[in-house]
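Colleague: Here is my input, please return the structure:
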Amino acid sequence: MQTGISLCMIVKDEARSLQRCLDAIQDVVDEIIVVDTGSTDETIHIARRYGAVVISAAWTGDFSAARNLSLAAATHPWILVLDADEVWMQTEHNLAEMKRLLTSSQDDVWGYWIQVTSLLGMSGEERVTDVVCRLFRNDPRIAFQGMIHEEVASSILSFAPWGVVDSGLEIIHYGYLEHVIVGKNKPERNMRLIRSALQESPDQPELLYAMAAEWFQQARYDEALKLLQPLLAKLTPECGYHSDLVLKTAYAWRERSRPERALAIVEEWRAVYADFPDLLELGAVLELDQGRDAAALDWLKQAKAAASTASRYTSVSGAGTYRSLTLEGMAHERLGCWQEAAKAYTAALALQPGSLSAWQRLLLLAAATGRPNAIASAAQRISLPPAAWQALIPAALDAHRPEWLSRHAASLSAALRAQPLAAGLALAQLGEDAAARAALQPWATHAQHGPEAALALWALGHKQPGEHRTRAAAGLARGVAASSPAQREARQQAAAPDAARAAEALL
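Modeller: Prediction:
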């Protein structure tokens, strides 16, 4: 597809990711410019295999300088910027939209916002979306700014205040996955670069916010608040990252056990960010923290109404949709409105079948209200991923509903194999002691499962004869197994004088 686009990248030791990136984009762009800042792996070889112009440059600690070097080498009228750990979405929509944008672009459009969807966690089970200017005209006035967290939009807006518009395009970013962060030691690198930049510009708000964001990501909320609070008092929504500043400041106060102060911040900016579902959800959480469940429902109603505008902000997956519905269910539970809670959880699962929190709450709700059929009906309507089935097993045991596991044995077969003690614990809850012993005994000496199995077997051996107890071994056994050996020994010794009573508590 001839689009008149130069792809511009900066790389260093990206052999693991670069091929995936270039495979997806090679047929969309007309040339590839790669600035390499000192790779020692196969990065340069891979780039040249795709016909890239490779420019070797010494790393100076300035991301913008490296980016701008790549822009200077571009020869086509439009520039697309990608990182090696990003992938252009190869969809018909993306291709058609790219072609439409560049063939019908008006003279007053200088750049386009592109949605960057960052995968989080171990395998992308959660996502964060943001919009960034990554597609723009090849013009000497357009350049990156900032030594770290560099961006190009400010240079466009300085001469064309309305020159960056939405595109409808999407890029997937893999760089926030846990194994990538650990492998590249990004937090340490970022802190080093920010400190270096602050030595030159100690009062620059963007750098102070970048430092605060790093403290925040490391859950060092006291350090983060020392920077966030003054910035919030000083900056206005026009700064470009103000919405995120508000959200982080409020969240940090909540983490410091100050929900009332956090809520005051959210309420102060509620009118300005009435279309920011993440902030509105936080308002609901803060109301729940303080026992104001009906007020939380008001916040969630507004968050759901704002779901369609989440893409305007840095937003976590599910904000205004299945996350808000799960919180709504929790608020209804606390108000004693069981039917409304079940409806909210089921609606959340219809939008995101893999929402473990919604499944767990629905299961516990059904168990507490004696309506296990609610789970069955929801499971029939919604295809539950295997990981969700596995997460629901301990919830069923904790809720003392072993019959639910029996009823859905076929669907749970794979998950039960992954949790080998579950079947024995369920049998113990059902009062089938002999079968429970037979199921648990093989695991008594297992390195991982042995402590929990041994404790459950101990409890079975000390039950009062002839009595079937409904209390599960699962919850307490798991708690003891997770503690230290000394704690387990002390707890068992404390239970020894009244073994029958302890066994009753366990089983």
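Colleague: Could you use CA atoms for every contact and neighbour count after this?
Modeller: Noted.
Colleague: Spell out for me which residue occupies the centre of the protein.
Modeller: residue 126 (3.4 Å; Cα atoms, centre = their mean).
Colleague: residue contacts, the residue nearest to residue 342 when sequence neighbours are not counted?
Modeller: The shortest distance from residue 342 to any non-neighbouring residue, by Cα to Cα, 6 or more residues apart in numbering, is to residue 362 (6.2 Å). Under the criterion of Cα atoms under 8 Å, 6 or more residues apart in numbering, the neighbours of residue 362 are 342, 345, 346, 375.
Colleague: Another sequence for comparison is provided below:
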Amino acid sequence: MTTVTLCLIVKNEEDCLKRCVDSVRDVVSEVVIVDTGSSDATPKIAGGLADTYAEFPFQGDFSKARNKALSLASGDWVLFLDADEEVPATSAEALPGLLANAAPEVGGMTLLRYNFFRDAGFYTTPELKLHRRRPGVRYERAINESLWGSIVGAGAEVAASGLVLNHFGHCRSLVSREEKAARYLATFETESARDPADPFFPAFRALILRTLGRFEEARDLAERARSLAPDSALINMFYAHVTRALGHPERTLAAYQHALSLAPDDPALLNMTGVALLEAGRADAAAEFFNAVARVDPTYIHARINLGLVAQAQERWSDAVELFAEALAANPAFGHYDWNSHLEIDPFRATHFETPFGYRGLGYHLAYSRMRAHQQEA
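Modeller: Predicted coordinates:
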């Protein structure tokens, strides 16, 4: 039987730690939790949830903390989550069979992570969360830490799992989000000074500055990153994200199309090209790209939401209802909504979203389309 260890490093996560562990408790063999310096009830909660609990004071290096947790794991595979993440039931149920049948050359797997905001907006990131436990496989880099290089360096492959993961870190208060952004900016700036030729550090700084509304600085850094890696589809996509925040629809579309030319089957780029087309008022063309996303990678469930928004723009209300309902059934977290979002003044969060500007959350669009469909039928 294939065994799985759930690993977490935590600090002041009393509000969400139990939900995270509970989301996968039935499909993992053991739970390892390492606390890096909590001042709330997290250590007590973690001690009750974990099979192995340890404390490891944070030293400014996330890889060191994660590798401490890995050193305590004993499973064939490791699922490494953050406390503000939860695995939806359908993905959790599929996990044991997925790992039992994994090809021997696969050393790690990504999950598509949906990063939600309080107002139900979201963006996605493929995250390397699953890996075969091997002595030489360890996290690298102090921040934006990753196992990718270690796994590939050991002669193994990283594959897409076809599973999804929900992340609610952006549902914290605006103050805490901005404090975290400031910490990450400082760390990325330090790392960039150490390795000025690495395009990812200015690229990630650009994305963070975009979230703070510092668009001109973000543009300069995004352009610097692109000059360092002109043929990288990912770096060019980051540049397009920043361009979109500046409010230039045609320039944004051109930037996404250029990135897509470097990676024609990339589902994230197909989706964002469709978003740019829809924002430019070209709904029919946008639909072609959203349909392509669904063919290339069904894990990108939000392609159905964007197709629903196309139907809404074309006043095909029944079609919109069907598409929105399908997305909600596939991942109920799309229905997440916190009324406190109305109390925040955060005009820049929508620059993250992988839906057109004006998206109000799936619950709103589903309810409105149902109302209009009913009126249309009356």
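Colleague: Could I get the TM-score for this pair?
Modeller: Once superposed, the chains reach a TM-score of 0.77 (TM-score structural alignment, normalised by the length of structure 2), with 339 aligned residues with a Cα RMSD of 3.1 Å.
Colleague: circling back: who touches the residue nearest to the centre of structure 1 in this structure?
Modeller: 119, 120, 316, 317 are the contacts of residue 126 of structure 1 under Cα under 8 Å, 6+ apart.
Colleague: and the first one, what pairs with it in structure 2?
Modeller: The one in question is residue 119 of structure 1. Following TM-score structural alignment, the counterpart assigned to residue 119 of structure 1 within structure 2 is residue 116.
Colleague: quick one: which of the contacts of residue 362 of structure 1 sit in helices?
Modeller: 342, 345, 346, 375 (DSSP state H).
Colleague: can you pull the contacts of the second one?
Modeller: With Cα under 8 Å, 6+ apart as the criterion, the residues that contact residue 345 of structure 1 are 325, 326, 329, 358, 359, 361, 362.
Colleague: Can you tell me which of the residues you listed lies closest to residue 414 of structure 1?
Modeller: Residue 414 of structure 1 has its nearest neighbour among the contacts of residue 345 of structure 1 in residue 359, at 17.6 Å by Cα to Cα.
Colleague: In terms of helices and strands, where is the closest one?
Modeller: In this structure, residue 359 of structure 1 sits in helix 356-368 according to DSSP states H and E.
Colleague: What of residue 123 of structure 2?
Modeller: Taking DSSP H and E as the definition, one finds residue 123 of structure 2 inside strand 122-132.
Colleague: Which parts of the stretch 251-378 of structure 2 are strands?
Modeller: Applying DSSP state E, counting those that start in this stretch to the stretch 251-378 of structure 2 gives no strands.
Colleague: do structure 1 as well
Modeller: Applying DSSP state E to structure 1 gives strands spanning 5-11, 31-36, 53-56, 78-81, 86-88, 111-120, 126-137, 164-173, 315-316.
Colleague: quick one: the helices in the stretch 151-300 of structure 1?
Modeller: Listed in chain order, the helices of the stretch 151-300 of structure 1 (DSSP state H, counting those that start in this stretch) span residues 153-157, 178-184, 186-200, 205-217, 221-234, 242-255, 259-268, 277-289, 293-305.
Colleague: wait, the stretch 301-450 of structure 1
Modeller: Counting by DSSP H, counting those that start in this stretch, the stretch 301-450 of structure 1 has helices at residues 322-334, 338-351, 356-368, 373-381, 386-398, 402-407, 409-418, 422-430, 433-440, 450-461.
Colleague: Need those helices in a markdown table (columns: distance to residue 68 of structure 1).
Modeller: What follows is the helices of the stretch 301-450 of structure 1, written out as a markdown table (distance: least, Cα to Cα, whole Å):
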| stretch | distance to residue 68 of structure 1 |
| --- | --- |
| helix 322-334 | 40 |
| helix 338-351 | 42 |
| helix 356-368 | 44 |
| helix 373-381 | 52 |
| helix 386-398 | 44 |
| helix 402-407 | 59 |
| helix 409-418 | 51 |
| helix 422-430 | 58 |
| helix 433-440 | 64 |
| helix 450-461 | 58 |
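Colleague: what's the closest of those to residue 225 of structure 1?
Modeller: Of all the helices of the stretch 301-450 of structure 1, it is helix 322-334 that lies closest to residue 225 of structure 1, at 26.1 Å by Cα to Cα.
Colleague: Just the residues contacting the closest one, thanks.
Modeller: 281, 284-285, 288, 293-294, 296-297, 300, 303-304, 318, 338, 340-345, 347-349, 351-352, 355, 357-358, 361, 365.
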